[in-house]
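J.: generate a structure from the sequence data that follows.
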Amino acid sequence: MKLIRKIVFPFVPVYYLITRLRNVLYDRGIKTATSYNFPVICVGNLSVGGTGKTPMIEYLINLLKDDYFVATLSRGYKRESEGFQLGDEQSIVETLGDEPFQFYNKFGNDILVAVDADRRNGIKQLQSLDKSPEVVLLDDAYQHRKVKAGFNILLSAYSNIYTKDWMLPTGNLREPRNGAKRANLIVITKCPDNLSEARKTHIIKAIKPEKNQEVFFSSIAYDTNVYSWNQSISLESFNDFTLVTGIANANTLVKYLKDKQRNFDHLDFDDHHNFTDHEILFLSTKSVILTTEKDFMRLKQYDVLKDKLYYLPIKTKIDRPEVFDKLILDFVQQ
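T.: Have a look, this model is predicted:
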């Protein structure tokens, strides 16, 4: 894979110019973006996958849901449905996609969960509901320039900060690094718990934030229990299992479980992987399976896995949470 990425390096300037031109057209108002008279918060990244958007959306939901009626709007990547879909009791992972389905399963009717590849149409459909949302959270829409969010949160994983990355197809960047200037907040995610203040300062200097931008650092907080459809077990007593992941980067989870001295083998699939019948049959031969909450949404429908399938929930833990929360709440209250 690394060799192929080096071979296709001549295409990097072409991709750079195309995405740069597109941004310039929007920045100068030549291409129009729709803005709204209610709070729209966008969570996204410059790179392809693996920056922790899902736990960040859940953090925002928990921050806002007690005081505001919140909606999440996602593309619904790899879903089998088309157009606008609103989560309800008949929804399945194939109609919403794994991450929106996770939101609906976790928060139920406390929020609205919608999917639409056309975010403008998605917001229009949400606005037309009898009980329309007071706040819309856009999941992975940083490059969806047709919508002008009132507040942008840009995520970048600590293991591959965008300042050191290259454009596709050699690197992982979807657009040039200066796209970060559109963000109100920049969050370096998946940081080690012992990240020093000196290291934070070094990263901030490399980012060179604008005067109106704040930089935060977040880490993953793992639950102390693993969960199945009907029970929970302490992670300390959970051992000798098969770890099944279909996420962009499982390295952080693997390291955590190894540090906890858990004994396991690891089956690593592509992000948003659609499991085949053959793969499900193979997984059914395993005694105990641990997976991510997102993958659990896809796998829990299979009866042959029902009594052996568990997931480990995660949350986002942000440094200076009182400052972070205030910036979000101030925007929404305005």
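J.: only C-alpha atoms from now on, for both contacts and neighbour counts.
T.: Will do.
J.: remind me what the lengthiest strand in the chain packs against, helices and strands.
T.: Using DSSP state E, we find that the single longest strand of the chain is strand 214-222. If you count contacts as 3 or more Cα pairs under 8 Å, 6 or more residues apart in numbering; DSSP states H and E, strand 214-222 packs onto strand 185-189, strand 314-318.
J.: let's have those in JSON lines, adding mean neighbour count and distance to Lys146.
T.: Formatted as JSON lines, those follow (neighbours: other Cα atoms under 10 Å; distance: least, Cα to Cα, whole Å):
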{"stretch": "strand 185-189", "mean neighbour count": "25", "distance to Lys146": "20"}
{"stretch": "strand 314-318", "mean neighbour count": "19", "distance to Lys146": "29"}
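J.: wait, which of the ones you listed is closest to Val332?
T.: Closest approach to Val332 among the helices and strands packed on strand 214-222 is made by strand 185-189 (14.5 Å; Cα to Cα).
J.: so which elements touch that closest one?
T.: Using 3+ Cα pairs under 8 Å, 6+ apart: strand 185-189 touches strand 151-157, strand 214-222.
J.: give me the contact list for that strand.
T.: The contact list for strand 185-189, computed with Cα atoms under 8 Å, 6 or more residues apart in numbering, reads 51-52, 152-158, 161, 180, 213-220.
J.: next, the structure of the following sequence, for comparison with the previous one:
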Amino acid sequence: MKKLSPIFKILLIPFSFLYGLVVALRNLLFDFNILSVSEFKIPIISVGNITVGGTGKTPHIEYLITLLKDDYKIATLSRGYKRKSKGFIIADQNTNSSQIGDEPAQIKKKFPEIIVSVDRKRVNGVKNLLSSEHGNELNAVLLDDAYQHRYLKPGLSILLIDYNHPITRDFILPFGRLRESANEKDRANIIIVSKSPKKTTPIDRRIFVKELDLLPYQTLYFSCLDYGNLQSVFKKDAVNLTNVDWEKDNFSILLVTGIANPQPLKEYLDDFSDIIEEIQFPDHYSFTQKDINLIREKFDNLEGENKIIITTEKDAMRLHDMQIETDIIRKNLFFVPLRIKFMNEDKSLFDNQILNYVRKNRRSSNLHNIETDSI
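T.: Predicted coordinates:
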């Protein structure tokens, strides 16, 4: 993405001030109960951020799913960003990314046993989940990207902060990357510093603790990205990469991404290939046949005898749903699964906090304190 000139950025400051005022006023209306808030007597965990760009919400949601799914009946509820449908939808095995969005589609594919739902209006979404055929057995709901959706009050709110973009050193949009003031971090019960270096030092931790100035009820954890083994997007047609010695074979890579920040993946792949060509699309990009033609052309012109196309797990959902007919792409298109790992003792502490919350707040009745149906 092209960087803005310093002069142009300065011109954005008044707009950031006005935007910040509007957001602050909205938050005050909620703080003083002028805008109504709905709560549910079921464990609801919200995962979100206050910055634009990727902080790793989906892999953290998937971590929570893995932690809870064996002992509890859980559902995820997302907005379904850039989907072509409207209203409330519960996904099944035939639901694709155009119907529910790429991230919910990814979750449903990886965890077919859980309930995956979408609704822009989160209060309406939870109501529909509880009144659905799954409602009586539902033990917990995971809200994806709902930190700013204050009409619904979660029982546990998790705020993600990118290690490389601390909110305490950032500014309100459009001058900076913040959707709201950094002070709104105080609404979170848990703060996770995501995308941390795998060798985060005690000094690094102390710097974040000092800058964030945590409140007594808040806990801080650090997580890092962890990439899995390559998987084919079109399994039936894929070339066999089992036991490939990357260093020996020296594959050339065409990296195709439609995410907010592909740099961490690029840095990871740098260890496996000296030749990496990139095609970058905007976040949550909807691929077209013209784009497929471009990918084919770039792949044909890529240097080296051994070459493959690598994309992200989210992009793989959308590319798979296109039903690409070009054999050379179907055979050579792979994605890198993304997971998160907690640093050191943070894993056991985080796991226990989540499990204790869900266990102690197991649902005793249906709804309470519902004040609005339309928000």
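J.: of all the helices and strands packed on strand 185-189 of structure 1, which one comes closest to Leu138 of structure 1?
T.: Taking Cα to Cα, strand 151-157 is the member of those nearest to Leu138 of structure 1, at 9.4 Å.
J.: in structure 2, what range does the closest one match?
T.: Aligning strand 151-157 of structure 1 against structure 2 (TM-score structural alignment) gives residues 156-162.
J.: what about that stretch, how far off from structure 1?
T.: Its matched residues in structure 1 lie on average 0.5 Å from stretch 156-162 of structure 2 after superposition (mean Cα distance after the TM-score superposition for structure 1).
J.: setting aside sequence neighbours, what's the nearest residue to the aligned residue in structure 1 for Gly53 of structure 2?
T.: Aligned counterpart of Gly53 of structure 2 in structure 1: Gly49 (TM-score structural alignment). Nearest residue to Gly49 of structure 1, sequence neighbours excluded (Cα to Cα, 6 or more residues apart in numbering): Ala248, at 5.8 Å.
J.: check contacts around the residue positioned nearest the centre of structure 1.
T.: Among the residues of structure 1, the one closest to the centroid is Lys53, at 2.1 Å (Cα atoms, centre = their mean). Listed by Cα under 8 Å, 6+ apart, the contact set of Lys53 of structure 1 reads 43-44, 139-140, 155.
J.: hmm, back to that, just confirm the residue nearest to Gly49 of structure 1 is within a strand.
T.: No. Using DSSP: H, G, I helix; E, B strand; the rest coil, the secondary structure at Ala248 of structure 1 is coil, not a strand.
J.: counterpart of it over in structure 2?
T.: Matched by TM-score structural alignment, Ala248 of structure 1 corresponds to Ala260 in structure 2.
J.: circling back to that earlier point, of the contacts of strand 185-189 of structure 1, select the buried ones using a PyMOL command.
T.: PyMOL command restricting the contacts of strand 185-189 of structure 1 to the buried ones, with burial defined by 16 or more other Cα atoms under 10 Å:
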select buried, resi 51+52+152+153+154+155+156+157+158+161+180+214+215+216+217+218+219+220
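J.: what number of residues lie near Thr224 of structure 1?
T.: 13 (other Cα atoms under 10 Å).
J.: rewinding a little: neighbours of the residue nearest to Gly49 of structure 1, how many?
T.: 17.
J.: what do you get for Met1 of structure 1?
T.: So Met1 of structure 1, with other Cα under 10 Å, has 7 neighbours.
J.: what do you get for the one 5 residues further on?
T.: Taking other Cα under 10 Å as the criterion, the count of residues near Lys6 of structure 1 is 12.
J.: please, where are all the helices along the stretch 1-150 of structure 2?
T.: Taking DSSP state H, counting those that start in this stretch as the test, the helices found in the stretch 1-150 of structure 2 are 6-11, 13-31, 57-68, 97-100, 102-110, 122-131.
J.: the counterpart of Lys200 of structure 1 in structure 2 sits in which helix or strand?
T.: Using TM-score structural alignment, the equivalent of Lys200 of structure 1 in structure 2 is Arg205. Assigned by DSSP states H and E, Arg205 of structure 2 falls within helix 202-212.
J.: so which of the helices and strands packed on strand 185-189 of structure 1 is nearest Gln85 of structure 1?
T.: It's strand 151-157; of those, that one is closest to Gln85 of structure 1 (Cα to Cα) at 23.9 Å.
J.: contacting residues around the closest one?
T.: With contacts defined as Cα under 8 Å, 6+ apart, strand 151-157 of structure 1 is touched by 39-47, 50-53, 142, 162, 180, 182-191, 331.
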